[in-house]
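[1] need the 3D shape of this:
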Amino acid sequence: MAVEIKTPDQIAKMREAGLVVAAIHAATREAAVPGATTKDLDEVARKVLAEHGAKSNFLGYGGFPATICTSVNEVVVHGIPSAETVLKDGDIISIDAGAIVDGWHGDAAFTAFVGTGHAPELIELSRVTEQSMWAGIAAVKNGNRLVDISRAIETYIRRQPRPATGKYGIIEDYGGHGIGSEMHMDPHLLNYVSRKRGRGPKLVPGFCIAIEPMVSLGTPRTHVLEDDWTVLTDDLTWSSHWEHSVAVTEDGPLVLTAVDGGKAKLAELGITAAPDPLG
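    As a prediction, the model looks like this:
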């Protein structure tokens, strides 16, 4: 397994790409209202990319036909934006977005609530998924191993009170990944510990990883629709997806796709985020 190690200058470029992704998140979150279509959200993302002079790393990737992934309710990941998919009050939507700046990639996802009146278990599902991501980010330390991130994510989820549906399903077939000069690179990051995978590579300065737990209100198993992209839970329970791209530095983790570099959330966990290379 060859892991790409970045220089500080390359990490700074990834930070630029990450801030474009953060801008896409802000704009699409605001646009995700009842009556909007997922194609409307894709158009919003295209405009943000154009405004920043960045390129999409999703459009055309393996034939993917859109700028972002829009995954509604029981769709876990890779939902294709469509004029026929109209958001309704009470829906949840996971928006996965990316950007390329000077050949360097950013990638992140979040779950948004459409309208009002969401069931408490949906609000808790998103909270648990997001916080498990931050638990994983907190394990991004010089000298740790990849499995330490997986263990932190799984441990956080398993320790939460069970939802009314009986359990949280940690999606098995999809996970995080290395990121840098390409969007998807080695290593693959599981969101749970597998004895078959071993400890994984050591985390060293310049190591960059996209951490992205996906959690359902039921089964961890999924299937793909005939479009070869859209991934649904087998039992059609709703799911949440959160993701950030993170760099290991000599001074701690740098959350490349968070506006503040991860400072506020990491501070809550007693961790100091690395200084922002862009100032």
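[2] C-alpha from now on. contacts and neighbour counts both.
    Noted.
[3] secondary structure element holding residue 199?
    Assessed by DSSP states H and E, residue 199 sits outside every helix and strand.
[4] can you pull out the helices in the stretch 51-200 of the chain?
    For the stretch 51-200 of the chain, applying DSSP state H, counting those that start in this stretch gives helices covering 120-138, 146-158.
[5] between those helices, which one is closest to residue 181.
    helix 146-158 (19.7 Å; CA to CA).
[6] about what we covered before: CSV for the helices of the stretch 51-200 of the chain, including distance to residue 251 and mean neighbour count?
    Shown next, in CSV, are those (distance: least, CA to CA, whole Å; neighbours: other CA atoms under 10 Å):
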stretch, distance to residue 251, mean neighbour count
helix 120-138, 13, 22
helix 146-158, 18, 22
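[7] please give the structure of this sequence too, so both can be compared:
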Amino acid sequence: MLNKKKRWHAISGQPLTELDEKVMYWESKGKLVPTRNMVRTPEQIEGIRVAGKLNTGCLDAVEAAIHPGMTTQEIDDICMKYCEENNCHPSCLNYEGFPKSVCTSINEVVCHGIPKKEDVLQVGDIVNVDMTLDYNGYYGDASRMFIIGGKTTPEKEQLVRVTKECLEIGAEAAKPYCFVGDIGHAIQKHAEKYGYGVVRDLCGHGVGLSMHEAPEILHYGHKGTGMLLVPGMVFTIEPMINMGTWKVYIDADDPYGWEVISGDEKPSAQWEHTFLMTETGVEILSR
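    The predicted model follows:
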């Protein structure tokens, strides 16, 4: 049940805008609506866009170098060097004890994989590289899947492809004045056609002025549920799709308590972009 205190207020002394009227309408219907500070100013959007382009450049640098026999520590080294050369900061580094600059999640590792010298990429591995960087106080966030050596099993190839389709379908469902549940419903429906599990313990999120902000963007759910999404909001969609169960666990051998493993240890995949909600749909800020 919503807190009775209103989340959205018109600016005192100013006429109601179309945005005000639509948000206040849905709030009157008992829907969860954003607070005004979740709507970014044009200046903030431009800053986030620049950070997103830099973040994409970092992932491009990884894509140009990734190969069989490479260690995930070498991926971290590429990301650190890129950030140093571009005067930005890798946001994951030392975030709540995370020891590296980027997440590298191989095969059954769902997310938050920690780069290591002993993790050597083999032909047929699938690996998610998830990068977030901070440039002048603005944040870019995205991840990509890589098939090492360019070939893997048909089952893994399908998982990687379908997960990317889930991201695209979720983005198509994200319309101005839609709800978070509309995105999750579309993703879940597509993934479950293939018998895949949509991870529920982790989600997308608001981003831009810090690495993790409201709202949470669930990748499963029902239409018309969750927070109202309005023009000017910036958030990630990053479905984590497991070949088997949607359940996950934290690797007991990880001394940092970060690495998330699929519950049945079957492969998992993830794709992520940062999106700006506009008057006509979403714009990708991370490419």
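[8] about what we covered before: which of the helices of the stretch 51-200 of structure 1 sits closest to residue 244 of structure 1?
    helix 120-138 (7.9 Å).
[9] quick one: map residue 56 of structure 2 onto structure 1.
    Under the alignment by TM-score structural alignment, residue 56 of structure 2 pairs with residue 22 in structure 1.
[10] which SS class is its match?
    Recorded secondary structure, residue 22 of structure 1: helix (DSSP: H, G, I helix; E, B strand; the rest coil).
[11] quick one: it and residue 105 of structure 1, what's the gap?
    Distance, residue 22 of structure 1 to residue 105 of structure 1, using CA to CA, to the nearest Å: 13 Å.
[12] out of the two, which sits in the more crowded spot?
    residue 105 (28 against 24; other CA atoms under 10 Å).
[13] spit out the contact partners of that one.
    With contact taken as CA atoms under 8 Å, 6 or more residues apart in numbering, residue 105 of structure 1 is in contact with 14, 17-18, 57, 98-99, 179-183.
[14] and with 6 Å instead?
    Counting by CA atoms under 6 Å, 6 or more residues apart in numbering, residue 105 of structure 1 touches 14, 17, 99, 180, 183.
[15] now do the same contact list for the residue mapped onto residue 140 of structure 2 from structure 1.
    In structure 1, the residue matched to residue 140 of structure 2 (TM-score structural alignment) is residue 106. Residue 106 of structure 1 sits next to 17-18, 98-99 when contact means CA under 6 Å, 6+ apart.
[16] so what's the corresponding residue of structure 2 for residue 236 of structure 1 closest to, chain neighbours aside?
    Mapped onto structure 2 by TM-score structural alignment, residue 236 of structure 1 lines up with residue 265. Sequence neighbours aside, residue 108 is the residue nearest to residue 265 of structure 2 in space, at 5.3 Å (criterion: CA to CA, 6 or more residues apart in numbering).
[17] from residue 106 of structure 1, how far out is the spatially most central residue of structure 1?
    Nearest to the mean C-alpha position of structure 1, counting by CA atoms, centre = their mean, stands residue 243 at 1.8 Å. Per CA to CA, residue 243 of structure 1 is found 11 Å from residue 106 of structure 1.
[18] so what's the residue count around the closest residue to residue 147 of structure 2 other than its chain neighbours?
    With sequence-adjacent residues excluded and distances taken as CA to CA, 6+ apart, residue 147 of structure 2 is closest to residue 126, at 4.7 Å. Neighbourhood size, residue 126 of structure 2 [other CA under 10 Å]: 28.
[19] I figured residue 126 of structure 2 hits residue 149, correct?
    No. Checked against CA atoms under 6 Å, the pair residue 126 of structure 2 and residue 149 is beyond contact range at 9.6 Å.
[20] quick one: contacts for the residue in structure 1 that the residue nearest to residue 265 of structure 2 lines up against?
    Applying TM-score structural alignment, one finds that residue 108 of structure 2 aligns to residue 74 in structure 1. If you count contacts by CA under 6 Å, 6+ apart, residue 74 of structure 1 has them with 232, 236-239.
[21] try it again with 7 Å
    For residue 74 of structure 1, the contacting residues are 232-233, 236-239, by CA atoms under 7 Å, 6 or more residues apart in numbering.
[22] show me which of these is closest to residue 172 of structure 1.
    residue 233 (10.6 Å).
[23] the closest residue to the closest one other than its chain neighbours and residue 8 of structure 1, how far apart?
    Nearest residue to residue 233 of structure 1 in three dimensions, chain neighbours excluded: residue 222, at 4.3 Å (CA to CA, 6+ apart). Distance, residue 222 of structure 1 to residue 8 of structure 1, using CA to CA: 38 Å.
[24] which one's more surrounded, these two?
    Each of residue 222 of structure 1 and residue 8 has its neighbours counted (other CA under 10 Å); residue 222 has more, 17 against 14.
[25] just give me the match in structure 1 for residue 130 of structure 2.
    Taking TM-score structural alignment, residue 130 of structure 2 has residue 96 as its aligned residue in structure 1.
[26] report how many residues lie close to that match.
    Per other CA under 10 Å, the neighbour tally for residue 96 of structure 1 reads 25.
[27] cool, residue 238 of structure 2 as well?
    28.
[28] now the strands for structure 1?
    Secondary structure of structure 1 (DSSP state E): strands at 69-72, 75-77, 92-101, 104-113, 169-170, 176-178, 185-189, 208-211, 214-216, 222-224, 231-233, 239-241, 244-249, 252-255.
[29] quick check: the last one aligns to which part of structure 2?
    Okay, so that is strand 252-255 of structure 1. The aligned range for strand 252-255 of structure 1 in structure 2 is 281-284, by TM-score structural alignment.
[30] and that stretch, what's buried?
    281-282, 284 (16 or more other CA atoms under 10 Å).
[31] from those, pick the one nearest residue 103 of structure 2.
    Nearest member of those to residue 103 of structure 2, counting by CA to CA, is residue 284, at 21.1 Å.
[32] ok, the closest residue to the match of residue 130 of structure 2 other than its chain neighbours - contacts?
    Nearest residue to residue 96 of structure 1, sequence neighbours excluded (CA to CA, 6+ apart): residue 109, at 4.1 Å. Counting by CA under 7 Å, 6+ apart, residue 109 of structure 1 makes contact with 94-97, 241-244.
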